[in-house]
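K.L.:
I'll drop the sequence and a predicted model, then ask my questions.
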Amino acid sequence: MDNKSIEINVQNNIANISLNRPEVFNSFNRDMALSLQHHLDECENNSKVRAILLTGNGKAFCAGQDLKEVTTPELNPGFKKILEEHYNPIISKIRSISKPVIAAVNGVAAGAGANIALACDIVIASDKASFIQAFSKIGLIPDSGGTFFLPRLIGFQKASALMMLGDKVSAAEAEKLGMVYKVIPSEVFSEEAVKLAEHIALMPTKALAMTKELLNNSMSNSLEQQLDLESKLQIEAAQSEDYAEGVAAFIEKRKPNFKGK
């Protein structure tokens, strides 16, 4: 596994994960896809990690699949492996991991790169970022959960048009459509992304994990099923150390010290 294709640094309870193939706009090859999965698993099992910040080194967030890999016979894993062993597991891990995952989209996010960002819990974008459902331009269909998340984020009609036409969406337009939480000026983007991650890492992350579970289930649950799950998880949250600390801090008029327990 090529560990250089992904950089990871754990500090202040945050795992900073950077896609690190800037010379090809952080496009994915097999080593990079497997390495990202490995690091996500490490983060899930590391109690010191309470939030994950995913970004890209260089000018791009991620340009999707490295087309050189799929057009070089001795390198090409084939689309079955690429989907079933690369992208699908990445999306599943982002959604199932019990830590909040923030996508800090610093530049272009195209194809699978865009859809990996949209699968994250919170998406922030530099004002120089852009999003492209680039698949139709080369005769492919959107993958990496794009057909699941994008219609839910921006509506069926807009998602259909963006996927079929392959239009580039600016950061400002992405915010207007509801694809991203916030756009941040590029000159302070890295610092603000870290501040956001530090802030969320100090929150009651056990409750945030339950919130994530509820949101995941809301995609398929009926209202009655969702209400039942809310009841179950709220009872569990009310028994947590973080709840006790939050109430005590409120009564004592002080800042809470949450531990994610």
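P.N.:
Right, received. Where do you want to start? All values reported here derive from a predicted model rather than from experimental measurement. Numbering: from 1, shown residues only.
K.L.:
From now on I want contacts and neighbour counts done on CA atoms only, so please keep to that.
P.N.:
OK.
K.L.:
Which residues does stretch 157-169 contact?
P.N.:
Residues external to stretch 157-169 that are found in contact with it (Cα atoms under 8 Å, 6 or more residues apart in numbering): 130-137, 142, 150-151.
K.L.:
I meant stretch 174-186, not that one.
P.N.:
Taking Cα under 8 Å, 6+ apart as the rule, stretch 174-186 contacts 106, 118, 122-128, 130-131, 150, 153-154, 171-172, 192.
K.L.:
what do you get if the cut-off is 10 Å, keeping everything else the same?
P.N.:
Contacts with stretch 174-186, where a contact means Cα atoms under 10 Å, 6 or more residues apart in numbering, come from 103-107, 117-118, 121-131, 149-155, 158, 168-173, 189-190, 192-193.
K.L.:
Can you tell me which of the residues you listed end up in helices?
P.N.:
117-118, 149-154, 158, 171-173, 189-190, 192-193 (DSSP state H).
K.L.:
burial of the closest residue to residue 207 other than its chain neighbours, as a residue count?
P.N.:
Among residues not flanking residue 207 along the chain, residue 237 sits closest, at 6.2 Å (Cα to Cα, 6 or more residues apart in numbering). For residue 237, the number of neighbouring residues by other Cα atoms under 10 Å comes to 19.
K.L.:
show me where the stretch 101-250 of the chain has strands.
P.N.:
Applying DSSP state E, counting those that start in this stretch to the stretch 101-250 of the chain gives strands spanning 101-105, 108-110, 122-126, 130-132, 168-170, 182-184.
K.L.:
Measure how the third one sits relative to strand 101-105, angle-wise.
P.N.:
Meaning strand 122-126. If you take axes from the mean of the first three to the mean of the last three Cα atoms, to 10 degrees, strand 122-126 sits at 20 degrees to strand 101-105.
K.L.:
can you pull the buried residues of stretch 42-56?
P.N.:
By 16 or more other Cα atoms under 10 Å, the buried positions in stretch 42-56 come out as 43-44, 49-56.
K.L.:
ok so, going back, list buried residues within the contacts of stretch 157-169.
P.N.:
The buried subset of the contacts of stretch 157-169 (16+ other Cα under 10 Å) comprises 130-135, 142, 150.
K.L.:
alright, now check it against this:
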Amino acid sequence: MTDDLLSSDTGGVRTLTLNRPHRRNAIDPGLWAALRGALTEAAHDRAVRALVLTGAGGAFCSGADLTAAGDDHRHPLDKVRDLNDVAVLLHELPVPTVAKVTGAAVGAGWNLALGCDLVVATPESRFSQVFARRGLSPDCGGSWLLPRLAGLQQAKRLALLAETIDAEEARSLGLVTWVVPAEGIDAFVSDLAGRLALGPPVALGQTKALLNEAAGRTLREALASEARAQAVNFATADAPEAYSAFAEKREPRFTGRWHRQPPSEDTP
């Protein structure tokens, strides 16, 4: 981890904080690399049950840092692949993710927020697909995420006009999940992420993957994937734990541990 990306763990929740407030958390090559490493680590750390992505200093992220010095010998396509790696890792992370947005979320920064499963913003938050103003087209997954979340026409409007919208409009378009007063967002996200972290980790990972992949599947394909996911879920200790907790009128304690039923006497 570098000073530009802070990481902290509380109760199964890992919080990654973009920490370049002097640049409104614009992401330079070093920070892209740090994000890639942090997301890879989180994907393989069983102690991580939920992930929060946020920014320091009153902004979420103003996008890629176009002023950052880099390796001039690298082809631009190679540089964009750094963004692509982060977008894929965030999308495929097997735990629920929450974007906590205060201030600006612009360009690739907004698309990082959209790549999270849930987005919490303050009324002061502002969002823009700024690319057209820079002579560019969307990256970091924006061309895939926007139509799926807001519909094709609204996606075209946001990308072609590069308008800035506020949090309430973003929420009305399905691009923000909750708008919470600034003084309450820390507590709201802490409670939300804590509840996600207490959920059944394997089942939540299966659910996230099913929903992410559903748009490209037929109903029959989705049903087949659901059946496979349920088979995975029933092989954990969480399903019987849920039944026991219900019968005993208590909260379940989910662990995600592998659980195999002992062979019955009827097993040949």
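P.N.:
Here it is on my side, so go on. Being a predicted model, the structure only gives us computed values, none of them experimental.
K.L.:
Report the TM-score for the pair.
P.N.:
Here the superposed chains carry a TM-score of 0.94, computed using TM-score structural alignment, normalised by the length of the first structure; 257 aligned residues with a Cα RMSD of 1.5 Å.
K.L.:
Buried subset of the contacts of stretch 174-186 of the first structure as a ChimeraX selection?
P.N.:
Applying 16+ other Cα under 10 Å to the contacts of stretch 174-186 of the first structure, the buried members can be selected in ChimeraX as follows:
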select :103,104,105,106,107,117,118,121,122,123,124,125,126,127,128,129,130,131,149,150,154,168,169,170,171,172,189,190,192,193
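K.L.:
possible to save the buried residues of stretch 42-56 of the first structure as a markdown table with distance to residue 96 of the first structure and secondary structure?
P.N.:
Output for these, formatted as a markdown table (distance: Cα to Cα, whole Å; DSSP: H, G, I helix; E, B strand; the rest coil):
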| residue | distance to residue 96 of the first structure | secondary structure |
| --- | --- | --- |
| 43 | 12 | helix |
| 44 | 9 | helix |
| 49 | 15 | coil |
| 50 | 14 | coil |
| 51 | 13 | strand |
| 52 | 13 | strand |
| 53 | 16 | strand |
| 54 | 16 | strand |
| 55 | 19 | strand |
| 56 | 22 | strand |
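K.L.:
Just give me the closest of the residues you listed to residue 111 of the first structure.
P.N.:
residue 56 (14.7 Å; Cα to Cα).
K.L.:
what's the spacing between that closest one and residue 204 of the first structure?
P.N.:
27 Å (Cα to Cα, to the nearest Å).
K.L.:
Would you state the helices of the first structure in chain order?
P.N.:
Under DSSP H, the first structure gives helices at 30-45, 67-70, 79-81, 88-96, 112-118, 146-154, 156-165, 171-177, 189-201, 205-218, 223-237, 241-252.
K.L.:
would TSV of those with distance to residue 24 of the first structure be doable?
P.N.:
Below are the helices of the first structure laid out as TSV (distance: least, Cα to Cα, whole Å):
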stretch	distance to residue 24 of the first structure
helix 30-45	12
helix 67-70	10
helix 79-81	20
helix 88-96	20
helix 112-118	13
helix 146-154	22
helix 156-165	23
helix 171-177	21
helix 189-201	21
helix 205-218	33
helix 223-237	43
helix 241-252	43
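K.L.:
Look up how far residue 73 of the second structure lies from the residue nearest to the spatial centre of the second structure.
P.N.:
Centroid-nearest residue in the second structure: residue 116, 2.1 Å away (criterion: Cα atoms, centre = their mean). From residue 116 of the second structure across to residue 73 of the second structure, the span is 32 Å (Cα to Cα).
K.L.:
same deal with residue 122 of the second structure?
P.N.:
Using Cα to Cα, one obtains 41 Å as the distance from residue 122 of the second structure to residue 73 of the second structure.
K.L.:
and what of residue 133 of the second structure?
P.N.:
In this view, residue 133 of the second structure and residue 73 of the second structure are 26 Å apart by Cα to Cα.
K.L.:
Please say which position in the second structure residue 164 of the first structure maps to.
P.N.:
Mapped onto the second structure by TM-score structural alignment, residue 164 of the first structure lines up with residue 160.
K.L.:
What count of nearby residues applies to its match?
P.N.:
With other Cα under 10 Å as criterion, residue 160 of the second structure counts 16.
K.L.:
Can you tell me what residue 101 of the first structure aligns to in the second structure?
P.N.:
Counting by TM-score structural alignment, the partner of residue 101 of the first structure is residue 97.
K.L.:
ok, now residue 225 of the first structure?
P.N.:
Mapped onto the second structure by TM-score structural alignment, residue 225 of the first structure lines up with residue 221.
K.L.:
For that match, list the residues it contacts.
P.N.:
Residues in contact with residue 221 of the second structure (Cα under 10 Å, 6+ apart) are 214, 227.
K.L.:
Kindly report the same for the one 5 residues further on.
P.N.:
When contacts are counted by Cα under 10 Å, 6+ apart, residue 226 of the second structure touches 206-207, 210, 220, 232.
K.L.:
rerun at 8 Å
P.N.:
Residue 226 of the second structure sits next to residue 210 when contact means Cα under 8 Å, 6+ apart.
K.L.:
Buried ones in stretch 200-211 of the second structure, by neighbour count?
P.N.:
Using 16+ other Cα under 10 Å as the test for burial, stretch 200-211 of the second structure gives 200-210.
K.L.:
I should have written stretch 54-71 of the first structure there, sorry.
P.N.:
By 16+ other Cα under 10 Å, the buried positions in stretch 54-71 of the first structure come out as 54-58, 60-66, 69-70.
K.L.:
Looking at the alignment, what corresponds to residue 182 of the first structure in the second structure?
P.N.:
Correspondence of residue 182 of the first structure to the second structure, assessed by TM-score structural alignment: residue 178.
K.L.:
Give me the distance between that match and residue 110 of the second structure.
P.N.:
15 Å.
K.L.:
what about those two, which has more around it?
P.N.:
residue 110 (25 against 20).
K.L.:
Contacts only, for the residue lying closest to the more buried one once chain neighbours are set aside.
P.N.:
With Cα to Cα, 6+ apart as the criterion, residue 110 of the second structure has its nearest non-adjacent residue at 6.5 Å, and that residue is residue 127. Residues in contact with residue 127 of the second structure (Cα under 8 Å, 6+ apart) are 104-106, 110, 164-167, 170.
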